[in-house]
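Enquirer: Return a 3D structure for these sequence lines:
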Amino acid sequence: MKSSRLLSILLLLQTRGRMTAAQLAAELEVSVRTVYRDVEALHTAGVPLYGDAGHRGGYELLAGYRTRLTGLSAGEAEALFLTALPGPAAELGLGPAVAGARLKLRAALPPALREQADRMSRRFHLDAPGWYARDDDVPFLPAVADAVWRGRVLDVHYRRWTAPTDVERRLEPYGLVLKAGRWYVVAARPGGSGPRTYRVDQILRLTVTDEECAVPDGFDLAAYWREYQRDFHARLHRGEALVRLSPRGVSRLTGAARAAAGSGTVEPDGWTRTVVPVESADDAHDRFLALGADVEVLAPPELRARLAATARLLAERYAAEPPARPVILPESQQSSP
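Expert: Sure, this is the predicted structure:
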């Protein structure tokens, strides 16, 4: 463990530059005293590592020093191959680069690790989009990615859900996010209040300008996305419905409704009484109607009344025989006028 930790200190300093003992301790999940001992061990081994005291101090490798050791374990080598996403990489225009990097990494691995990495690639495949999700056409994705990377302002013609649907926007891109097979660009409008989220497949026209932009100091894309998802779900489920569900009905629920059913009360007849979140009256009506006889809505009363009205209409429709369809004879059997 100690040799692995010493190598980790070398690689951290090599990739991040100066770091304090506290920062190294937090990264390695050890005490500061342990870091002091490890640094002394590296000094003894002849590693050109020096440290400065004070508020702006820390440990740093001598300029130009780099270790050729990677210290890849079997699990780390497997993880590198498992995280390769050729589909998204190709969409970003990085397919050849990813393939080249995988080839070089594979060639650099010792035979034993190479075999384990190859087995991981053969036995695991990640396909993120859902079964019923269509492939979005994202012709401007490489251009957006290039603007994100180079820090260039975008002029876009964008289609949104609310009127007016088609709008012109000038955007300062902060980053790209791939969620459930769909690409989003997080960007701010010059002079705006902060970043917003835009679907890349809803960009109808795009011009990458020569105007430079920079991501604000302290902006964390992953943290922004976590907060955006929390806000999205809070806005999504604004209502509630009290329902009873058969065991089959519970098994057919998904998402937040499935989680709510798990904390419900199972009644003597085996049905579960619970409160489930709903997005809107229309969405709740359609979702509960799809469960058929496996759900009974108890409240709110307006939703129950609406479902009852729909059930009556369906009962009337299916009580009568369907209208006879006209018989169309083949052309050869039709009589001449």
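
Enquirer: C-alpha only now, for contacts and for neighbours.
Expert: Fine.

Enquirer: Look through the protein and tell me its longest helix.
Expert: With secondary structure taken from DSSP state H, the chain has its longest helix at helix 301-319.

Enquirer: can you give me how far that one is from the chain middle?
Expert: 39 Å (CA atoms, centre = their mean, to the nearest Å).

Enquirer: which one's the longest strand in the protein?
Expert: In the chain, assigned by DSSP state E, the strand with the most residues is strand 166-179.

Enquirer: one step back: what comes into contact with the longest helix of the chain?
Expert: 281, 284, 285, 289, 297, 298 (CA atoms under 8 Å, 6 or more residues apart in numbering).

Enquirer: which among those residues end up buried?
Expert: Buried by 16 or more other CA atoms under 10 Å: 281, 284, 285, 289, 297, 298, out of the contacts of helix 301-319.

Enquirer: among the residues you listed, which are in strands?
Expert: Per DSSP E, those map to strands at 297, 298.

Enquirer: need the buried ones among the contacts of helix 301-319 in TSV with distance to residue 182, can you?
Expert: Shown next, in TSV, are the buried ones among the contacts of helix 301-319 (distance: CA to CA, whole Å):
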residue	distance to residue 182
281	27
284	25
285	27
289	29
297	34
298	37
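
Enquirer: For residue 273, which non-adjacent residue is spatially closest?
Expert: residue 244 (4.4 Å; CA to CA, 6 or more residues apart in numbering).

Enquirer: For residue 28, see how far away residue 34 is.
Expert: For residue 34, the distance to residue 28 (CA to CA, to the nearest Å) stands at 10 Å.

Enquirer: Would you verify that residue 209 is located in a strand?
Expert: Yes: membership of residue 209 in a strand is supported by DSSP: H, G, I helix; E, B strand; the rest coil.

Enquirer: Now that it has come up, it's in contact with residue 156, right?
Expert: No: between residue 209 and residue 156 there is no contact under CA atoms under 8 Å: 10.5 Å.

Enquirer: So those two - more neighbours on which side?
Expert: Ranked by neighbour count (other CA atoms under 10 Å), residue 209 and residue 156 place residue 156 first, with 18 against 12.

Enquirer: Now name the helix or strand holding that one.
Expert: Following DSSP states H and E, one finds residue 156 within strand 152-159.

Enquirer: List the contacts of that strand.
Expert: Looking at what lies outside strand 152-159 - CA under 8 Å, 6+ apart - the contacts are 144, 147, 165-173, 202-213.

Enquirer: Grab the most central residue of the protein for me.
Expert: residue 179 (3.3 Å; CA atoms, centre = their mean).

Enquirer: which residues touch that residue?
Expert: Taking CA under 8 Å, 6+ apart, one finds nothing in contact with residue 179.

Enquirer: still on that earlier bit, of all the residues in the longest helix of the chain, which ones are buried?
Expert: Buried residues in helix 301-319 (16+ other CA under 10 Å): 303, 304, 307.

Enquirer: do stretch 109-124 as well
Expert: Here stretch 109-124 shows 109, 113, 114, 116, 117, 120, 121 as buried, counting by 16+ other CA under 10 Å.

Enquirer: Following up with a second sequence; could you model it the same way so I can compare the two?
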Amino acid sequence: MRASRLVSLLLLLQNRGRMSAARLAAELGVTPRTVYRDVEALAAAGVPIYAEGGPAGGYQLMDGYRTRLTGLTEDEAGSLFLTGLPQPAAELGLGAQVAAAELKLMAALPTPYRDASVRIRQRFHLDAPGWYREADPVPQLLAAAEALWQDQVVEVRYRRWSPTPGVVTRRLHPLGLVLKAGVWYLVAGPRPRTYRVGNIEELRALDEHFTRPAGFDLADFWRVHVERYEDNEDGETALVRLSAAGIAALPDILGPRAARLAERTLEPADGEGRQRAKIPLESVPHAAAGLLRLGADAQVLAPAELVAHMGKTIRAMARLYPCGEDG
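Expert: Model (predicted):
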């Protein structure tokens, strides 16, 4: 562990130049005292490292010194696909490997390419979750990832919303993990389907392995799945009763996909000028959050779990805003 940390410290100074002990400690996840000891160890090993005092001081390498100790470990190489995605990497337990892999790649690049890489990193950043939306709690993500690496059969207790809401038990063959708009999904066989990782209540790896389907391509599967999901009226849906204003607001409030599905499923207007339609149901809390933004322009009719959730939330809100005699 210390040898790996010494290499990381060396590469940090090589890639970024002068750094204070506090900054190095933060990058390496250790205390400044540990950094002092590591610097002494590098100097004793012949690395031309020195310190400069003052507010802008810190440790740095002699000009022109470069190390070639940049070989990637197996774990670091396997984590390369998550470079630039620190939060997902951390959720998968790969944060340290990603950081080390990035350092080693930077150190191995010729100077012009390394400078270009730094410029890109300074100017572009990918933030996966949507606005005002916290990432799903995914306590089973690490267990799912471990089974995925090992091609291991798992047994899960999964909370689903339709066709019959409740918790079901499934034996699955993990084929891939996908991060979509801040939400993790598990793609699993034997017949490939998708499962929201946040809805997995329990996951147990079995003492049994499976053979991945020949020719299975995760990216291709996901692309087809998304296309079918967005065009499928038979997926998980909620039945709502909408005013004309509610229908017009759907693209902005619930997104283009919900608006397209609602438009295709609109029923004739009733006596109050409202129309029934279906909208996608990713989960009860997620659907309720969007529908509440429509206010009185939307009335949920089904499923019962969503109706109950809406009623409970609205009653709680009413207690916060009691109406007066004229209300």
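
Enquirer: of the contacts of helix 301-319 of structure 1, closest to residue 6 of structure 1?
Expert: residue 284 (57.3 Å; CA to CA).

Enquirer: do you know how far that closest one is from residue 162 of structure 1?
Expert: Counting by CA to CA - residue 284 of structure 1 and residue 162 of structure 1 are separated by 21 Å.

Enquirer: likewise residue 110 of structure 1?
Expert: In terms of CA to CA, residue 110 of structure 1 sits 56 Å off from residue 162 of structure 1.

Enquirer: Then residue 87 of structure 1?
Expert: 31 Å.

Enquirer: do residue 205 of structure 1 as well
Expert: 19 Å.

Enquirer: So which of these two has more stuff around it?
Expert: Using other CA under 10 Å as the criterion, residue 205 of structure 1 and residue 162 rank with residue 205 on top: 13 against 7.

Enquirer: Now name the helix or strand holding the alignment partner in structure 2 of that one.
Expert: Residue 205 of structure 1 maps onto residue 202 in structure 2, with residues paired by TM-score structural alignment. Take DSSP H and E as the rule and residue 202 of structure 2 turns out to sit in strand 200-209.

Enquirer: That strand vs structure 1, average offset?
Expert: Using mean CA distance after the TM-score superposition for structure 1, strand 200-209 of structure 2 ends up 1.4 Å from its aligned counterpart in structure 1, as a mean over the superposed pairs.

Enquirer: and that strand, which residues are buried?
Expert: For strand 200-209 of structure 2, by 16+ other CA under 10 Å, it's 200, 203, 205.

Enquirer: So the last one is in contact with residue 147, correct?
Expert: Yes: with contact defined as CA under 8 Å, residue 205 of structure 2 and residue 147 form a contacting pair (6.5 Å).

Enquirer: Now for residue 171 of structure 1: which residues touch it?
Expert: Contacts of residue 171 of structure 1 (CA under 8 Å, 6+ apart): 153, 154, 155, 156, 187, 188, 189, 190.

Enquirer: Please spell out the ChimeraX selection for the buried subset of those residues.
Expert: Under the burial definition 16+ other CA under 10 Å, those of the contacts of residue 171 of structure 1 that qualify are selected in ChimeraX by:
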select :153,154,155,156,187,188,189
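
Enquirer: Structure 2: helices as residue ranges?
Expert: 2-16, 21-28, 32-44, 74-78, 86-91, 95-108, 111-123, 141-150, 218-231, 244-253, 256-265, 284-292, 304-320.

Enquirer: returning to that earlier point: mean deviation (superposed) between the longest strand of structure 1 and structure 2, please.
Expert: Mean deviation for strand 166-179 of structure 1: 1.2 Å (mean CA distance after the TM-score superposition for structure 1).

Enquirer: Burial-wise, tell me which of the helices of structure 2 comes out on top.
Expert: Across these, the average number of neighbours (mean count of other CA atoms under 10 Å) peaks for helix 95-108, which reaches a mean of 21.

Enquirer: Does anything pack onto that one? Which helices or strands?
Expert: With contacts taken as 3 or more CA pairs under 8 Å, 6 or more residues apart in numbering; DSSP states H and E, helix 95-108 of structure 2 sits against helix 2-16, helix 74-78, helix 86-91, helix 111-123.

Enquirer: what's the mean distance for it versus structure 1?
Expert: With mean CA distance after the TM-score superposition for structure 1, helix 95-108 of structure 2 averages 0.6 Å from its match.

Enquirer: Where does that helix end up in structure 1?
Expert: So helix 95-108 of structure 2 sits over residues 95-108 in structure 1, by TM-score structural alignment.

Enquirer: Return the distance of that stretch from the chain's centre.
Expert: Counting by CA atoms, centre = their mean, stretch 95-108 of structure 1 comes out at 24 Å from the chain centroid.

Enquirer: Also stretch 88-100 of structure 1?
Expert: With CA atoms, centre = their mean, you get 19 Å for stretch 88-100 of structure 1.

Enquirer: which outside residues touch it?
Expert: So stretch 88-100 of structure 1 is contacted by 84, 86, 87, 141, 142, 145 (CA under 8 Å, 6+ apart).

Enquirer: any chance of those residues in a markdown table, with distance to residue 74 of structure 1 too?
Expert: Listed next are those as a markdown table, based on distance: CA to CA, whole Å:
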| residue | distance to residue 74 of structure 1 |
| --- | --- |
| 84 | 16 |
| 86 | 22 |
| 87 | 25 |
| 141 | 34 |
| 142 | 34 |
| 145 | 32 |
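
Enquirer: ok, so of those residues, who is nearest residue 50 of structure 1?
Expert: Distances from residue 50 of structure 1 to those, taken by CA to CA, are shortest for residue 84, at 36.7 Å.

Enquirer: residue contacts, residue 221 of structure 2?
Expert: Per CA under 8 Å, 6+ apart, neighbours of residue 221 of structure 2: none.

Enquirer: Could you find the counterpart of it in structure 1?
Expert: Match for residue 221 of structure 2 (TM-score structural alignment): residue 224.

Enquirer: For residue 178 of structure 1, see how far away its match is.
Expert: Relative to residue 178 of structure 1, and taking CA to CA, residue 224 of structure 1 is found at 14 Å.

Enquirer: One more: residue 218 of structure 1?
Expert: The value you get for residue 218 of structure 1 to residue 178 of structure 1, if CA to CA is used, is 22 Å.

Enquirer: Look at the two and report which has more neighbours.
Expert: When residue 218 of structure 1 and residue 178 are compared for neighbours, residue 178 comes out ahead with 11 against 6, by other CA under 10 Å.

Enquirer: Without its sequence neighbours, what residue ends up closest to that one?
Expert: Using CA to CA, 6+ apart and skipping the chain neighbours, the partner closest in space to residue 178 of structure 1 is residue 184 (6.4 Å).
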